[in-house]
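S.K.: Fold the following and give me the result.
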Amino acid sequence: MSYIELESKQIPRITIGTSPFMGAGQFGVIGSVWRAEFFQNAEKMAQLMIHACNQGAKGVEVIPAGAMLDAAVLAKKRCPDFAIIGSTLWEHIGNYFHIDDLVKVDSRIIFLHGSISDNRELTLIKPLLKKIRLAGKIPGIATHYPAVTIPFIHQNKLDCPAILLPFNLRGAFMGDQRAVEELVDSLDYCFVAMKSLAAGQIPPTKAFPYLGEHNISAVTVGMVSEEEITQTVSEAKKVFF
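M.R.: Next comes the predicted model:
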């Protein structure tokens, strides 16, 4: 099945991620090349999103930076079943980390960026989650330190049905892999895996079966060519469909 249902909203089980479009640090030197090629080119990113949707990745996990929101809107116009989920910006630039921008494009889940959530400051996090909830969207939290932040979420009973976290076979970017696996498998959240290929270190044929062994509801994967999308989504569908 292409979607899971969360709070009566259809959430794609496979989405194309946008970290490569930003040239995120985990990609090294090639990340700078990708950023120059994609970050401000909405049409080029939209073409990949549309191809991903046609292959079975029915949405995008997007950050409101560069031309990425414009690209997501273009893809949604051309593919009626295309869904947007998003993460806030990491900086507070006068408008609540661009939550309003994600609401405007109908992001079904809005994750607080890891730079916010991993500070674990309730006085900041609770009002932001409330703002997302009052906008009619599903509040979520992204984390780069899941072994610490997931217990914080659970112990404080935060309004956070969805958690976006690094999760992969090698344990890269996860911290204490065994502890994170135990948290994921024992708690009732919609866990969305990111960095599941460990920035290209793990082949899709091995990456996705590992996710299928754990309580992972969905996955987002950054991809930068139609060939890569076709091959990667094909492997992901074997586990998530």
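S.K.: CA atoms for contacts and neighbours, from now on please.
M.R.: Fine.
S.K.: Checking the residue most central in space within the chain next. Helix, strand or coil?
M.R.: Centroid check for the chain by CA atoms, centre = their mean gives Glu61 as the closest residue, at 4.4 Å. The local conformation at Glu61, judged by DSSP: H, G, I helix; E, B strand; the rest coil, is strand.
S.K.: Show residues contacting stretch 55-62.
M.R.: 2, 12-18, 49, 52-53, 68-69, 72, 81-87, 220, 229-230, 233-234, 237 (CA atoms under 8 Å, 6 or more residues apart in numbering).
S.K.: Just the ones of those residues in helices?
M.R.: The members of the contacts of stretch 55-62 that map onto helices under DSSP state H are 49, 52-53, 68-69, 72, 229-230, 233-234, 237.
S.K.: So which of those residues wins on neighbours?
M.R.: Met49 (31 neighbours; other CA atoms under 10 Å).
S.K.: any idea which element the closest residue to that residue other than its chain neighbours lies in?
M.R.: Here the nearest residue to Met49 in space, its sequence neighbours aside, is Ala75; by CA to CA, 6 or more residues apart in numbering that works out to 6.2 Å. In this assignment (DSSP states H and E), Ala75 forms part of helix 68-78.
S.K.: So which bits of that helix are buried?
M.R.: Neighbour-count burial for helix 68-78 flags 68-76 (criterion: 16 or more other CA atoms under 10 Å).
S.K.: Against Ala179, how distant is Leu158?
M.R.: 20 Å (CA to CA, to the nearest Å).
S.K.: Looking at these two, which has the bigger crowd around it?
M.R.: Leu158 (17 against 13).
S.K.: check contacts around that one.
M.R.: Per CA under 8 Å, 6+ apart, neighbours of Leu158: Lys126.
S.K.: Spell out which helix or strand contains Leu165, please.
M.R.: Here Leu165 is assigned to strand 162-166, by DSSP H and E.
S.K.: one more, for comparison:
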Amino acid sequence: MYEYFSNLRVPRVLIGTSPFIAGGQFGLRAWEYYRRFVGKSEEVAEIIEYCVDLGVKGVQVLAYDYIVEAVKKAMDKTGIDLFVVGTLIPEDPQESLKLLIDINCRIGLVHGMLTTPRSLREVGRHLRLIEEADIIPGVALHNISALEAILKEYPQIEVVMAPVNIEGIFMNNKEKSLELLEKSGRFIIAKKVLGAGRIEPERALKYVFSLSFVKSVAIGVASRKEAEETFTIAWRILGVKGDISRDLSGTE
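M.R.: Got it, this is the predicted structure:
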């Protein structure tokens, strides 16, 4: 299933890559993820390939070299040209942009570490890099309260990726955050929809797919079992039927 935006066909569901960098939001599991995935493109590719086999046609890429390499391997193995939403790495935006261009990134995001009112100049620098590469510009947010100030300064931003989940985890003021996202008028990609594994997938996905202003969701999984459970639920909620042994998304 897709949303149509700016002459693009954006998948409703994206593979998230936060588990593959052992993000701190995963608590004690972060060490296990670090051991299994960080710097290991083959292991990351195996999970991505399985998600593609389940019907997921897009990926939200944190632009580290081993993750980009894993995406390449998964596309080569499956024959699917994944829709890539890429996030620039703050320490080296130019190099990470080169990596993203190599996998045909369609939407580029400024990293959430930078998207604060105090870093507006740096946000602008990264947005210019994205625009100069003819990639649709957007921002990832850790703190949604910064959105108004950022959009006022850079109205060319077309895409916003932010935490959205039923429990308000990582959202600060949940109701205010939802209001800011909805009234922004931008293409909204929800992240942390499972609250870094704290929310049961059925409950989490029913909620996020009920929000009309959320156009796509990025969901990170760290095993085949997690992928099968999570994406099977997603397709069912979205009204798609299929055989678990093959593409369930109804998009083939």
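S.K.: Could you export the ones in helices among the contacts of stretch 55-62 of structure 1 to TSV, including columns for distance to Leu165 of structure 1?
M.R.: Listed next are those as TSV, based on distance: CA to CA, whole Å:
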residue	distance to Leu165 of structure 1
Met49	21
Ala52	21
Cys53	22
Met68	21
Leu69	21
Ala72	22
Ile229	21
Thr230	24
Val233	19
Ser234	22
Lys237	20
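S.K.: Show the contacting residues for the residue nearest to Asp65 of structure 2 when sequence neighbours are not counted.
M.R.: Take Asp65 of structure 2 and drop its neighbours on the chain: the residue closest to it by CA to CA, 6+ apart is Leu99, 7.0 Å away. Contacts for Leu99 of structure 2 (CA under 8 Å, 6+ apart) come out as 63-65, 68.
S.K.: Can you tell me which helices and strands the next helix or strand after the strand holding Leu165 of structure 1 packs against?
M.R.: Downstream of strand 162-166 of structure 1, the first helix or strand assigned by DSSP H and E is helix 177-186. Helix 177-186 of structure 1 sits against helix 146-155, with contacts defined as 3 or more CA pairs under 8 Å, 6 or more residues apart in numbering; DSSP states H and E.
S.K.: What is the neighbour count of Leu97 of structure 2?
M.R.: 22.
S.K.: I'd like the next helix or strand past the helix or strand harbouring Arg121 of structure 2.
M.R.: Using DSSP H and E, Arg121 of structure 2 sits in helix 120-132. Counting by DSSP H and E, the element after helix 120-132 of structure 2 in chain order, helix or strand, is strand 136-140.
S.K.: Hey, what's the angle from that following strand to helix 120-132? Just curious.
M.R.: 150 degrees (axes from the mean of the first three to the mean of the last three CA atoms, to 10 degrees).
S.K.: Compute the number of surrounding residues for Thr123 of structure 1.
M.R.: Thr123 of structure 1 has 8 nearby residues by other CA under 10 Å.
S.K.: what about the aligned partner of it in structure 2, distance to Met113 of structure 2?
M.R.: The equivalent of Thr123 of structure 1 in structure 2 is Arg121 (alignment by TM-score structural alignment). For Arg121 of structure 2, the distance to Met113 of structure 2 equals 13 Å [CA to CA].
S.K.: same deal with Glu202 of structure 2?
M.R.: Distance from Glu202 of structure 2 to Met113 of structure 2, by CA to CA: 30 Å.
S.K.: Glu95 of structure 2 too?
M.R.: 17 Å.
S.K.: go on, Gly220 of structure 2?
M.R.: Distance, Gly220 of structure 2 to Met113 of structure 2, using CA to CA: 19 Å.
S.K.: try Ala234 of structure 2
M.R.: 29 Å.
S.K.: Run a quick neighbour tally on Asp188 of structure 1.
M.R.: Neighbours of Asp188 of structure 1 (other CA under 10 Å): 12.
S.K.: Give the equivalent position in structure 1 for the residue nearest to Asp65 of structure 2.
M.R.: Checking TM-score structural alignment: Leu99 of structure 2 goes with Asp101.
S.K.: which secondary structure element contains its match?
M.R.: In the assignment (DSSP H and E), Asp101 of structure 1 maps to helix 99-104.
S.K.: Distance from the chain centre to that helix, please.
M.R.: A distance of 16 Å separates the centroid of the chain from that of helix 99-104 of structure 1, by CA atoms, centre = their mean, to the nearest Å.
S.K.: Same question for stretch 111-123 of structure 1.
M.R.: That offset, for stretch 111-123 of structure 1, works out to 15 Å (CA atoms, centre = their mean).
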